[in-house]
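Colleague: With the input below, show me the fold.
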Amino acid sequence: MLLELTIKNFAIIEDLQVEFSSGLNVLTGETGSGKSIIIDALSMVLGDRASKDIIKKGKDFAYIEAIFTNYSERLSSIFKENNIEMGDLIVISRDIRQDRPSITKVNGRTVPASILVKITDKLIDIFAQNENTSLMSQSNQRDLIDSFGSAEHKNNLSLLEIKVKGLNRLIEEFQEKSKSTLDKDREIDLLKYQIEEIEDANLTDKDDSDLEERYRFLNNISGISNNIQESVTLLKSSYENISIEDMMDKLISLITEILDTSKDLEPYYNELEDIRYRLKEVSHSLESYLNSIDYSEEDLVNLESRINLVNNLKKKYGNSVNDIYKYLDKTKSRYEFLNNYEKEMKSLEDEISKEKNECLKLAKKMSEERKSISKKFEEKIQKELIELNIKNAEFKVEFREKPLSQDGIDDMEFMIVTNIGEDFKPLSKIASGGEMSRVMLAFKSILAEKDEIQTLVFDEIDSGISGITAQIVGNKIKKISNCRQVIAISHLPQIVSVADSHYVIEKFQDENKVISNIRKLSRNDRIKELARLIGGINITQTALKAAEEMLTKEGE
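Modeller: Just a heads-up that it's a prediction; the model follows:
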C-alpha cells in the first residue's frame, strides 16, 4: 500500500506531501490544478523516464519519494539479489538534477531502472484511459489467459519453452550439417590425414616442455661436461702442491694438535670436519654425474626432429598437447559423422520428428486448457460489462492456430461487441472513450481477484460517462477498494461520494509563480467540493443539499 508521497520542485508543485489511507482515495480539483502532474510524478518515481524539463522553473533539482508498506514475499528475492535492505517499509526516491543524471534509490540503495521496474511492478498498477496498450497486445492477452491456468498448465508452459528451445537447436544442427557436407569426400580425406598425422605422433605431456629442456641440455653437453670436470679437478687436483681436500686435511690436523689444550676450539673443529666431509661428498657426486652422461650426436638429431614435429602439430592444431588432442576428438567425431552421413542425418531427422511430436502434443494440451480458461474468462468479463452498464456487450477470445513456437500453437485475440447488430471486433477498435474505460475497469476487477498488487491508480478513467453509468462505475471502483488500495482522480460526484478519503488539489498564484498543493478534506469541505462538482463555480444551496445527501447515503 502507498502510505506517503512527497514531491518537490516538480512542474508547478513546489513542496507537496500527502499521506494516503487504505480503501478508496479520491483526488479532485479544477482543471489545470495539477491532478495529472501528481500521477506523472508518481509514475516517474516508479520507473518512467525522467526528463529535466519537469524541474520547476528557477530550481536546480526535483525530488520525488514514495513510501510503501512491505507486504509481498515475492519482492524478497529481488531485494536479496540486489543487496537491498528489506524492512517493514519500502522507500523509493528519485533525485533529478540539472547538472547530472537522475539517481533512483530503493531503501537507500541506488538501483538501475531495470531493477526498479521489477520492484514497482509488484507494488502498484497505474491505469489511465489512454494507457491501455498492454491489453491491446495479443501476446499480453495470451499471458493474461495463462495467468489464470492451473499449476500444471503453468508447468507445461515452462516445459514447452524448454522443449521448443531444444527442438530449435536440433533443427539448427541439422541445417548446419546439411550445409557443411557439400564436398563430403574431400573433407573426409582431409580429416583422415589430420587424424593419422596426430595419432602417428604419439604425443605425451612430456612433449610440451621436457623436449625443449632435453634439447638445450644435449646441445650444450660439451660445455656442461667441461665445467663439471674442471670443478672436480679443483676439488681433487694439486694447486702449488696441495689440493682443496689436502688443505682441509692439513687444517683439521693443526686444530687437532691443540684441541686438548684449548677446548674452546672444539666447535670449529667439528665444523671443519663437516665441511671436509661435504666437500668429499660433492666431489664424489660430480664424478658420478659426469660418468652418467650418455650422449651421442644421433640423440641430438633425433631430439631436434621430434621438436620440429611437435611444433608443427601445435602450429596446425593447438598451442599445447592437450589442445591438439581436443582437436583430434572433434575431428574424429566429424569424420565418423561424414562416414556415416546418411545414417547420422536419418537419426537426427528421427530425433527432430520425435521432439516435434512431443512439443505439438504438449502445445495442443495447453491450447485445450487455454480454451477452457477462456470460456470462464469470457463469462466473467461479460458479467462485469453488463454490471458496468454495457448491456448489449458480448466478449469472446478468438483462437487461430499458428506454427509451433515456445508459447504454443495459439494466436489469441480479445474480441468485443458493444452494440446490437455489430460484428465482433478487436478490443483495440473500441471507439468510445467511455466504453473503453468500463472495459478496462472490467478487466481490472477480475485481475484484482488474483494478483497481489495492493495499490491501483485510476487516472480519470471515468471520462465519457455520466448519470447512472457513473454511479455503477463508482460502485465498481468502491468494490475493488474493499481488497485493494485505490487512488482515483475523478470529476464525477457519483464516484467521489463513495471515497473513504477525499483530497483536493488546488492551484495558487503567489507573486510571480504558480503553486499546486493538496489537502485532505473534512466532511464539511467534502460537501463543498461535491457541490462544486455538481453545480459548477456558483455553489447553490440545492447543490450543497444534494452533496450532503450523497455523502449521507454513502455512510459519511
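Colleague: going forward, measure contacts and count neighbours with C-alpha atoms only.
Modeller: OK.
Colleague: doesn't I124 make contact with E452?
Modeller: No: the pair E452 / I124 is not scored as a contact, 9.5 Å apart, by CA atoms under 8 Å.
Colleague: show me what contacts L521?
Modeller: In this structure, L521 makes contact with S501, H502, Y503, V504, judged by CA atoms under 8 Å, 6 or more residues apart in numbering.
Colleague: In the protein, which strand is the longest?
Modeller: In terms of residue count, the longest strand belonging to the chain (DSSP state E) is strand 394-405.
Colleague: To compare against the first, here's the next sequence to fold:
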Amino acid sequence: MNKHFNCIGIVGHPRHPTALTTHEMLYRWLCAKGYEVMVEQQIAQELNLKQVKTGTLAEIGQQADLAVVVGGDGNMLGAARVLARYDIKVIGINRGNLGFLTDLDPDNAQQQLADVLEGHYITERRFLLEAQVCQHDTPTRLSTAINEVVLHPGKVAHMIEFEVYIDEIFAFSQRSDGLIISTPTGSTAYSLSAGGPILTPSLDAITLVPMFPHTLSARPLVINSSSTIRLRFSHMRSDLEISCDSQIALPIQEGEDVLIRRKVAMLAQLTISNFAIVRELEIDFHHGMTAITGETGAGKSIAIDALGLCLGGRAEADMVRSGANRADLCARFSLKDTPAALRWLEENQLEDGSECLLRRVISSDGRSRGFINGTSVPLSQLRDLGQLLIQIHGQHAHQLLLKPEHQKTLLDGYAGEQALTQQMAERYREWHQSCRTLAQHQQLAQERSAKAELLHYQLKELNEFSPVAGEFELIDEEYKRLANSGQLLSTSQQALDVLADAEETNLQSQLYTVRHLMGELVGMDNKLSGVLDMLEEAAIQISEASDELRHYCDRLDLDPNRLYELEQRISRQISLARKHHITPEELPAFHQKLLDEQQLLDEQTGSLEELLQAVAQHHQQALAVALALHQSRVKHADELCQLITESMHSLSMPHGKLAIDVEFNENHLTAEGADRIDFRVSTNPGQPLQPLAKVASGGELSRIALAIQVITARKMETPALIFDEVDVGISGPTAAVVGKLLRQLGESTQVMCVTHLPQVAGCGHHHFFVSKETDGEMTETHMQPLDKRSRLQELARLLGGSEVTRNTLANAKELLAA
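Modeller: Next up is the predicted model:
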C-alpha cells in the first residue's frame, strides 16, 4: 500500500506566467481538499498569497511528504538536488519544453494528481552523482547532479588533456573538449546529444561520454554505478570547470583532482525500546547534517549510545529500562550506494537487498544477542560491519588525541593507505612467525642435544648386550634344563629301568608274559582277540618309549660352562629391563625403538642456517613495507599539518601551527610499521612546537581534535558520521565556524551532531529536540524533529536560557538565516 500524504509542498519556476497559473491552481485546489500546503517563498511572493505557510526548498523537504514541481526539467533538477537529502517524494507538472522528468500533463494535472494523492502511483528511485573538487583528496568544493557532471573549459572552448581513473585504476587518457559523466536519468539529456547511450532509468550504471575527442578510438563507456571516477590533469589551465546539471559550476585550480561517485547511503531509522530511560522511540534520519539538542540530563546521547550497541558495543544489565525484561534496539541502513558493506554482507551470506537491519537485544540479566538482517551473529560481526557504516567521534576524542597510538591511527586514516597498512601487518606477521620458528628450532636443538646424549648412553649398553627378539624365552628354557640336568638323568634312568632295563622285573618282560597268556585264551575264545591286539600295541609303545628315553639320556648335556654363560646372559637382560622399567621380553623392541629415535634425530631437516636466512629475508621484506608506509605517512603528514593549521586559524587560533613528526626506527618494528608519530603544536607567536599535552589547553585541544576529525572524516567512505558533543570548550564565533564545517561535511555525507551550542545547531539541515518527562515514579525520554517555528524556539532557548525573549528569537532567526 502506497503512502498517503498530509503536507504537500509547491515548488518550481517562480516567474513563468503559465507556471504561476498552475501554482495558484494547485494551491487553491489542495487547500480545498483539506491538505496542509507549503509554498516556496518566491512563488508565494509572486502570487501575493496571504496567510500561507511558506519555506525554502530545504524547509519543504523537512516538513512536507510530497513536493509538486511546476516547470521544466531544469526546475525539476534544481529542486530534486536539494530535496534528495530528505524523506520526501517528488513529482513534476510539465511547464517546460521537453518534460523528460516532469510526468504530469498540465491540462490534466488535477485528475492525475488526485490519483497520486489517493495512493495510486509507482515510486521510481533515481540516484545522484556527487562531484568533489579535491586538493590532496580533501574536498574543497562539491555539488550533486541528477543528470550529469560535465568537465569543460570555462568561457572559451579549447582542448583539455586529462586522465581518467576508475576505482583508482588508470582507465585512459584523453584529449577532447570535455567529458560527460551521466546517470541513467541523464542519459536522455546532454549525454544523448554527445552520442551517449540511452540507459534504463533503474539501471545501476554510469556513462562516460567524451565531447569532441581528438582521436578516432574514443567511445562512450558504461561502468558500474558503485565505481569512483577520478579526473587528473597533467597540463592544467586555469579556466577548467565541473558543472552539475548545467546549473552549478565548480572551478578547478592547479594541483586539484575531481572525484565523481554515486551519492552515498545513510542511516535511515533507529528504533529504541526499553533502553535506559526510553520506553519507545522511533527516529527517521535523513541526508545532510542533523543537530540533536536538549536540556541537560534529558538524554541527548541516548540515541548515539543505542546506535553504538547496534554496532557491537559492550552491553550492561543496567542499560535495560527499570521494570522491563529486555531492551530492543534496531538500526536500519540504506546500503544502495555502499559497495563495501554490501560486499561484506554477501561474503558472510547475510545480504537482504539494498537495506540492512542491525539489531541488539539485551536481557535484564546482562546477556545480549546480535542480529544482522534477522540472522543471529556474534558481536564481532556487528563490529566489523559497523566499521563500514558509521564513524562515531565521542566527546572525549580530544583526550585520545594525546595518545601516540591514536595519533598514528588519525594519520593513517587521513592517508587512506588501507592496502599498505594491511600489507605491513601481513609482513610483520610473517617475520614474527619466522622468528618463532627459529626460536622453536633452537629450543628443539637444545632438547635434541640432551636427547641425543641420553640415547647415546642408553644405546651404548644395549648395543653391547644386543638383545634378540624371542631370545629370552629360549635361553630361559635352556637354563632351566641345564640347571636340572643331574636330576633329569637320574630320574630318566629310573624310568628306563621300570620300562625295560631292570634285570629282574620290568614292564616289557611282564607284558610279554601277559601277551603269551592271552594268546592261549584267544585260541579258546576268539572274542578276546581285541584284548590281545591292544596288548600288542602297548608292547610296541613301551618299546618305543624306552628307546626314546634311552636316547634322551645319552644326549643330556652336563656342561657347567654353558650353564654359567646362560646364567650371566639372563641376569644381564633382567637387569637392563628393570633399568628401563620393562619386562625382559620387551627389551629387544625397546632397543629397536631407541635406534629409530636416533635415526630420526639424524634425519631431521631445517638447519639453523636456513632458518636464520628466512628470518633475515622476512625482516627485510617487513622493513621495506614499513619504509614505504613511512614515506606515505611523511607525505600525508605534511598535507594534514597544513590543513589542520588552516583549520586552527579559522577556529580562533590565528597563530596556531601543528606539526607531525614521523620518526623511523627499524629497531622498533611492529605490525603498524616502524614509525613513532608525535603531534606537536604551537598556539602563540614565538612559542616553539611542543607535544600537545604540554602546550594545548583543554579548549584548544578540543578545537584541534575537532579540526582533525572533520578533515579525516572527509577522506572516509562510511555513510554516516556522528559527533557526540565534540564541540565542548568552544563558543562564540568559533562555534559558528564549527557549525559551518559540519554542515559542509553534511553536503557529501550523513552527519549527526549532539551539541549544546546554538551556533552549531543552527547549521543543521535537520534538528531533533530531546526532552524528558516524569510522573513522579518513572522518567521517560522523547526525541522529536522540529519544524521551523519549534526550531526557532529551541535555538532561542539555547541562546538565552529557559526564558525566550524577542531578542533571543531575533538572534535565532539570524542563526538560521546565516
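Colleague: Doesn't S33 of the first structure belong to a helix?
Modeller: No: for S33 of the first structure, which was evaluated using DSSP: H, G, I helix; E, B strand; the rest coil, the result is coil, with no helix membership.
Colleague: OK, contacts around it?
Modeller: S33 of the first structure is in contact with I505, E506, K507, S516, counting by CA under 8 Å, 6+ apart.
Colleague: Switch those residues over to CSV, and while doing so, append secondary structure, neighbour count and distance to K326 of the first structure to every line.
Modeller: Converted to CSV, these look like this (DSSP: H, G, I helix; E, B strand; the rest coil; neighbours: other CA atoms under 10 Å; distance: CA to CA, whole Å):
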residue, secondary structure, neighbour count, distance to K326 of the first structure
I505, strand, 19, 73
E506, strand, 18, 76
K507, strand, 19, 76
S516, strand, 22, 72
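Colleague: How many residues are close by Y193 of the first structure?
Modeller: By the other CA atoms under 10 Å criterion, the neighbourhood of Y193 of the first structure contains 12 residues.
Colleague: One more: the one 4 residues further on?
Modeller: Here the count is done by other CA under 10 Å, and E197 of the first structure has 14 residues near it.
Colleague: What's the separation between L382 of the second structure and F285 of the second structure?
Modeller: Distance of L382 of the second structure to F285 of the second structure, computed by CA to CA, to the nearest Å: 21 Å.
Colleague: and what of G61 of the second structure?
Modeller: With CA to CA as the criterion, G61 of the second structure and F285 of the second structure are 13 Å apart.
Colleague: who has more neighbours, the two?
Modeller: Between G61 of the second structure and F285, counted using other CA under 10 Å, G61 has the larger neighbour count: 28 against 24.
Colleague: so that one is in which element?
Modeller: Counting by DSSP states H and E, the element that carries G61 of the second structure is helix 57-63.
Colleague: Likewise for F414 of the first structure?
Modeller: Secondary-structure element containing F414 of the first structure, defined by DSSP H and E: strand 408-417.
Colleague: ok, now V514 of the first structure?
Modeller: Using DSSP H and E, V514 of the first structure sits in strand 513-520.
Colleague: do the same with N311 of the first structure
Modeller: Since the elements are taken from DSSP H and E, N311 of the first structure ends up inside helix 297-317.
Colleague: Also S543 of the second structure?
Modeller: In this structure, S543 of the second structure is located in helix 529-555 according to DSSP H and E.
Colleague: One more: T6 of the first structure?
Modeller: strand 2-10.
Colleague: got the contact list for I416 of the first structure?
Modeller: Contact analysis of I416 of the first structure by CA under 8 Å, 6+ apart lists A393, E394, F395, K396, F424, K425, P426, L427.
Colleague: In the second structure, what range does stretch 48-59 of the first structure match?
Modeller: Residues 313-324 of the second structure are matched to stretch 48-59 of the first structure when aligned by TM-score structural alignment.
Colleague: H766 of the second structure matches what in the first structure?
Modeller: Using TM-score structural alignment as the criterion, the counterpart of H766 of the second structure in the first structure is S501.
Colleague: From the centre of the second structure, give me the residue that's furthest out.
Modeller: M524 (116.5 Å; CA atoms, centre = their mean).
Colleague: what's the matching residue for that residue over in the first structure?
Modeller: Counting by TM-score structural alignment, which is the criterion used here, M524 of the second structure has no counterpart in the first structure.
Colleague: gap between M524 of the second structure and D533 of the second structure?
Modeller: Distance of M524 of the second structure to D533 of the second structure, computed by CA to CA: 16 Å.
Colleague: With S301 of the second structure instead?
Modeller: Taking CA to CA as the criterion, S301 of the second structure is separated from D533 of the second structure by 120 Å.
Colleague: Of those two, give the one with the bigger neighbour count.
Modeller: Comparing S301 of the second structure with D533 by other CA under 10 Å, the one with more neighbours is S301, at 19 against 14.
Colleague: can you pull the contacts of the more buried one?
Modeller: Applying CA under 8 Å, 6+ apart, the residues near S301 of the second structure are D724, V754.
Colleague: any idea how far G673 of the second structure is from it?
Modeller: The span separating S301 of the second structure from G673 of the second structure equals 36 Å under the rule CA to CA.
Colleague: can you check M783 of the second structure too?
Modeller: Distance, M783 of the second structure to G673 of the second structure, using CA to CA: 45 Å.
Colleague: These two: which is more packed in?
Modeller: Between M783 of the second structure and G673, G673 has the larger neighbour count (other CA under 10 Å), namely 25 against 22.
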